[in-house]
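Student: everything below, folded, please.
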Amino acid sequence: MDLASIGGIVIALVAILGAMMMEGGSIAQITQLTAAIIVIGGTIGAISVQFPLNVLLASAKGILGVFLHKDHDEEAVLKQLVEFANKARKSGIVSLDGDLASVHDPFLKQGLMLAVDGTESGEVRKILQLEIDNKSEMDEKVPQVLESAGAFAPTVGIIGAVLGLIQVMQHLDNIDEVGKGIAVAFVATIYGVALANLFCLPAAGKLKIRHKQHVMMQEMMLEGVISILEGLNPRMIETKLKHSSRTPERRRRRSDGQEEARGTRQP
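Tutor: Here you go, the predicted model:
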């Protein structure tokens, strides 16, 4: 359980609702099922028009990652890679075949399997980098869905408020009902703004951070496997991976720059 996500939402709701009650309000005043249906249903409909179905299904699973998440133990992965490097240096890369069952990360396991099977380091790098890029392409769309929902929700809330005001206008002969109706109409706006700013946009930001951390971890695994395959000194591998603070974006820009440089050297 991600206590920061759960605690953040609880703190926000307690602060907002508590302040409202301190001013004499009540939770019943902002409890409107119709407004919730308009805002949630309208927002889901809007993002369904914008994104393909497979992206929406992936985002539905990704949203769970805001509350349920298991961080990678970078130190444990680094230690495991160094142990593999020591064993490969003493007994050969094929000796790691018996250790594959102890590798739980599918990405690292795939890289080690390629190395054990005798794949050249250049091909291993291409395969693993393609795996990272393909997975990243989908993972980057999940925050985009939440950001779009955060943009649509307040507008849909305004639509709900206008619909409520239309109903109010039909009862202008009863001033008491008009006052209550206006209050109810603006509940939809509250729902829209709250959904966007208390969940959708913050959740999108958290998923972006986690995506970057995940890519950096995979980049470290990739470099570790390549280093083992090339027979580098285990101490050098440990130092190389431990001090590899370059972000995936900078790595990708460096790679793109190298490709462009190769292209300019061709006749």
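
Student: every contact and neighbour count from this point should use C-alpha atoms.
Tutor: Noted.

Student: Three-state assignment for residue 256, please.
Tutor: Assigned by DSSP: H, G, I helix; E, B strand; the rest coil, the conformation of residue 256 is helix.

Student: just want the most central residue of this protein.
Tutor: By C-alpha atoms, centre = their mean, the chain has its centre lying nearest to residue 207, at 2.4 Å.

Student: please name the residues that touch it.
Tutor: 65-66, 142-143 (C-alpha atoms under 8 Å, 6 or more residues apart in numbering).

Student: next structured bit after whichever strand or helix holds it?
Tutor: Residue 207 belongs to helix 201-229 when assigned by DSSP states H and E. Downstream of helix 201-229, the next assigned helix or strand under DSSP H and E is helix 234-242.

Student: which residues belonging to that next one are considered buried?
Tutor: 234, 237-238, 241 (16 or more other C-alpha atoms under 10 Å).

Student: and for comparison, fold this next one:
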Amino acid sequence: MDLATVIGIVLGFGLILMAIMLGGELGMFINVPSLLIVIGGTIAAMFIKHKMSDVFGSVGIMMKAFLVKQENPDQVIGQLIDMANIARKDGILALEKVKSDDPFLQGAVNHCVDGADPEFLEGVLNKDLEYLADRHAKGIAIWEGIGETAPAFGMIGTLIGLVQMLATMDDPSSIGPAMAVALLTTLYGSIFANVIAIPIAVKLDMYSKDEQMTRQIIIDGMIGIQKGVNPRMLQEALKAALPPSMRDGE
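Tutor: Below is the predicted model:
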């Protein structure tokens, strides 16, 4: 579990709630029509902009910001170098005994054992990487869209509330509720965008780039193994993808 995501959301809502409680009652900040305008309008816009399956799938994608299981690229490089030593000593076919929990790495090993040439292997793995990036981009785009759309519907709710207020200026008792709708929809849209949607989109983009980097390391490593690159030289080449602090314990 990514505790940073959980802590951030809890802290964000906690500070907002604290500010509300210090300045007045919680009940005055709850308005069902305002919530319907922001949440319902944002969902409607997402259905218009994206396929329905992608919109529903965005919920599962969001969970990756909480439950993502990241691979350590340094450990992946270690696995690849171990395989490079096995292949150098006993041949590529000896990798048949290698088993990995990473389906991408295992698929690459299987291709090698089946006799795929380096050009074919690189093409297949790069295509797999492109498809991964495309899938991630769709999910990220939805959450970025939510971050853009929620404040817009907050503004729509504000305009509705202002119209209602101006239309009933002769009735002072109706001005307060209309103004509440006007202001609360803007508040809801801003909170939904800046505490949930935009941070989640940024976090998902970061995880996507990390996963793509790890897969690129696997691609480069497996191609190096197939070409018979010296394991020590291969290790140095793969570690170039890591930050300096992770290279050889620096």
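
Student: ok, the contacts of residue 207 of the first structure in the second structure: which stay?
Tutor: Contacts conserved in the second structure for the contacts of residue 207 of the first structure, using both residues aligned by TM-score structural alignment, their matches' C-alpha atoms under 8 Å: 65-66, 143.

Student: columns distance to residue 158 of the first structure and neighbour count on top of those residues, output as CSV?
Tutor: Shown next, in CSV, are those (distance: C-alpha to C-alpha, whole Å; neighbours: other C-alpha atoms under 10 Å):
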residue, distance to residue 158 of the first structure, neighbour count
65, 30, 17
66, 27, 22
143, 24, 24
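
Student: ok, these vs residue 81 of the first structure, which is closest?
Tutor: Using C-alpha to C-alpha, residue 65 is the member of these that sits closest to residue 81 of the first structure, with 26.8 Å.

Student: if we can go back for a sec, quick one: the equivalent of the residue nearest to the centre of the first structure over in the second structure and residue 75 of the second structure, what's the gap?
Tutor: Here residue 207 of the first structure is matched to residue 204 in the second structure, going by TM-score structural alignment. As judged by C-alpha to C-alpha, to the nearest Å, residue 204 of the second structure and residue 75 of the second structure stand 22 Å apart.

Student: any idea how far the residue with the largest distance to the centre of the second structure lies from residue 99 of the second structure?
Tutor: When distances are taken from the C-alpha mean of the second structure, residue 170 lies farthest, 50.2 Å away, according to C-alpha atoms, centre = their mean. Taking C-alpha to C-alpha as the measure, residue 170 of the second structure falls 77 Å from residue 99 of the second structure.

Student: so who does residue 217 of the first structure touch?
Tutor: Neighbours of residue 217 of the first structure in contact, by C-alpha under 8 Å, 6+ apart: 72, 74.

Student: alignment lookup: it to the second structure.
Tutor: So residue 217 of the first structure corresponds to residue 214, using TM-score structural alignment.

Student: in the second structure, which spans are helices?
Tutor: 3-23, 32-35, 41-49, 52-67, 73-90, 103-113, 118-167, 172-191, 198-226, 231-239 (DSSP state H).
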